[in-house]
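K.L.:
quick one: sequence and predicted model below, then my questions.
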Amino acid sequence: MTDENKKTTADDPTVDESNAAVELTEPADVDEAEKDDVAAEKDDIAAEKVTKKARVDRSPARGFRRYVSAILVAVALLASAGVAGWLYFHDYRMDQQTNAAAANVALDAAKNGTVALLSYSPDSLDKDFANAKSNLTGDFLSYYTDFTEKIVTPAAKEKQVKTAASVVRAAVAEMHPDSAVVLLFVNQVTTSKENPDGSFAASSVKVGLKKIDGRWLISAFDPV
């Protein structure tokens, strides 16, 4: 190697030391800056992915919560409507069906039915019994039909028995929407061929009623 080649930059006055330093340091600085930019870009991408994922995660949750809230509101409305309906039918309708006006209807049905039941004439037995049976229902209707056909009709025709009943006092003992019990005090005058002057009888009767198709009908008739 020659002495010329052995010269260093320190020995060569034409070489600028500052430029040489720049050339040595500049590539390192550029690499570091690029690394920083790449790292920052990666951070931004990662942050954007997290944000998108959070949006995706949150959006269905919010939708589900809104859906559930709507269902709860609907259920609450239905429940309140159900309660209102129940209160109407249970309290208001019950009161309407068992108030004084309803009791008077049942009372009149018991009085009129009892008068028809205990009043008949030998000249109009079929009509009288048909009228009485129109006020009766259930087992008592069956009993009355059998009793009048087999016992009352033959005796009334043979002995010319005639009866006339009247209700002197009446009171409702029990009152329900579809059933009632009425206590009656009844006077009955009976005449016959053997006793034309007639006989008088006073009795008390507990009358059971049932509401059938809007009408109060006698379902039980028990002397007390």
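P.N.:
Sure, I can see it.
K.L.:
please make it C-alpha for all contacts and neighbour counts, starting now.
P.N.:
Will do.
K.L.:
quickly note the distance from the residue lying closest to residue 106 once chain neighbours are set aside to residue 184.
P.N.:
For residue 106, ignoring the flanking residues on the chain, the nearest one in space by Cα to Cα, 6 or more residues apart in numbering is residue 216 at 6.0 Å. Distance of residue 216 to residue 184, computed by Cα to Cα, to the nearest Å: 16 Å.
K.L.:
put this next to the first one:
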Amino acid sequence: MTKLISWNLLRLTGASLDDIVRLIRREDPDILLMQEATQDIDGLTRRVGGHYQRNQLPGRVHGLAVWTPNPLLSRPVVMPLQAGAMFNRICQIIQFGSITVANVHLSHGQILNRRQLRRIAKVLPYRSAVVGDYNLIGPPLLPGFRDVGPREPTHVAGDMVPLRVDRCLIRGVACLEARALLREASDHRPIVVRLALASERQAVDALPLDVVA
């Protein structure tokens, strides 16, 4: 079983390196995905050990990052996505044991972010998960994948509108737990999912009823 946490850090003004260290020590994840990670986070392995890679978005001060306590089978692969109106987007693809995980921070355009999801899905093997900040309202419309992330809001837009934008889509694996942690320094709540290899029937049976619905 794999315990995965994903957190949009809120670049420059949100979660600090100290906040991330506390999260790792408290939750003990097998893999931590981060969005809007800046150079300030690059000292993570000096504090908690493990393995870390950050990939900056083109022309931005922030990007996607992954941390694991143990070595990965191979270095994460960076995949360019369709460009948005303001800047280019990338996806970080991580081979974690028998599951391939895509770390994403998708565009705000509600047609574009679904197109980005379809591009990612085309390169992923059957047993895979797409996790991160989707910036997406409503169903993802990605055939073959199931939305198993926490059902409660994970972000409050403009400190007024609660949104469930931090998500996890899976294919060929089971989700045994999905929850959102309390909001801390960032404007996004970290999400936690526990994933395991399973048949499709086992995957559905392992989910809470409100997630299956």
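P.N.:
On my side now, so go ahead. Please read all numbers here as calculations on a predicted model, not as lab measurements.
K.L.:
TM value for the aligned chains?
P.N.:
Here the TM-score for the pair of chains, by TM-score structural alignment, normalised by the length of the second structure, is 0.20; 77 aligned residues with a Cα RMSD of 5.7 Å.
K.L.:
for the residue nearest to residue 106 of the first structure, which three-state class applies?
P.N.:
Three-state assignment for residue 216 of the first structure (DSSP: H, G, I helix; E, B strand; the rest coil): strand.
K.L.:
wait, what's in contact with it?
P.N.:
105-106, 109-110, 135, 209-210 (Cα atoms under 8 Å, 6 or more residues apart in numbering).
K.L.:
if you set the cut-off to 6 Å instead, what comes out?
P.N.:
By Cα atoms under 6 Å, 6 or more residues apart in numbering, residue 216 of the first structure lies in contact with 106, 109, 210.
K.L.:
then residue 192 of the second structure?
P.N.:
Listed by Cα under 6 Å, 6+ apart, the contact set of residue 192 of the second structure reads 4-5, 178-179.
K.L.:
from start to finish, how long is stretch 192-201 of the second structure in a straight line?
P.N.:
Stretch 192-201 of the second structure has an end-to-end distance of 22 Å (Cα to Cα).
K.L.:
could you pull out the strands in the second structure for me?
P.N.:
Secondary structure of the second structure (DSSP state E): strands at 2-8, 31-37, 51-56, 63-68, 77-80, 90-96, 99-105, 128-133, 146-147, 155-157, 161-163, 166-171, 173-180, 191-197.
K.L.:
let me have the ones you listed in CSV, adding distance to residue 203 of the second structure as columns.
P.N.:
Formatted as CSV, the strands of the second structure follow (distance: least, Cα to Cα, whole Å):
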stretch, distance to residue 203 of the second structure
strand 2-8, 14
strand 31-37, 20
strand 51-56, 29
strand 63-68, 24
strand 77-80, 27
strand 90-96, 19
strand 99-105, 14
strand 128-133, 13
strand 146-147, 10
strand 155-157, 27
strand 161-163, 26
strand 166-171, 9
strand 173-180, 4
strand 191-197, 8
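K.L.:
separation between residue 201 of the second structure and residue 171 of the second structure?
P.N.:
Distance of residue 201 of the second structure to residue 171 of the second structure, given as Cα to Cα: 12 Å.
K.L.:
who has more neighbours, these two?
P.N.:
For residue 201 of the second structure and residue 171, the more surrounded residue by other Cα atoms under 10 Å is residue 171, and the numbers stand at 22 against 9.
K.L.:
tell me if I'm right that the more buried one and residue 121 touch.
P.N.:
No. Counting by Cα atoms under 6 Å, residue 171 of the second structure stays clear of residue 121, with 9.7 Å between them.
K.L.:
which other helices and strands does the host helix or strand of residue 70 of the first structure contact?
P.N.:
Using DSSP states H and E, residue 70 of the first structure sits in helix 17-87. Counting contacts by 3 or more Cα pairs under 6 Å, 6 or more residues apart in numbering; DSSP states H and E, helix 17-87 of the first structure packs against no other helix or strand.
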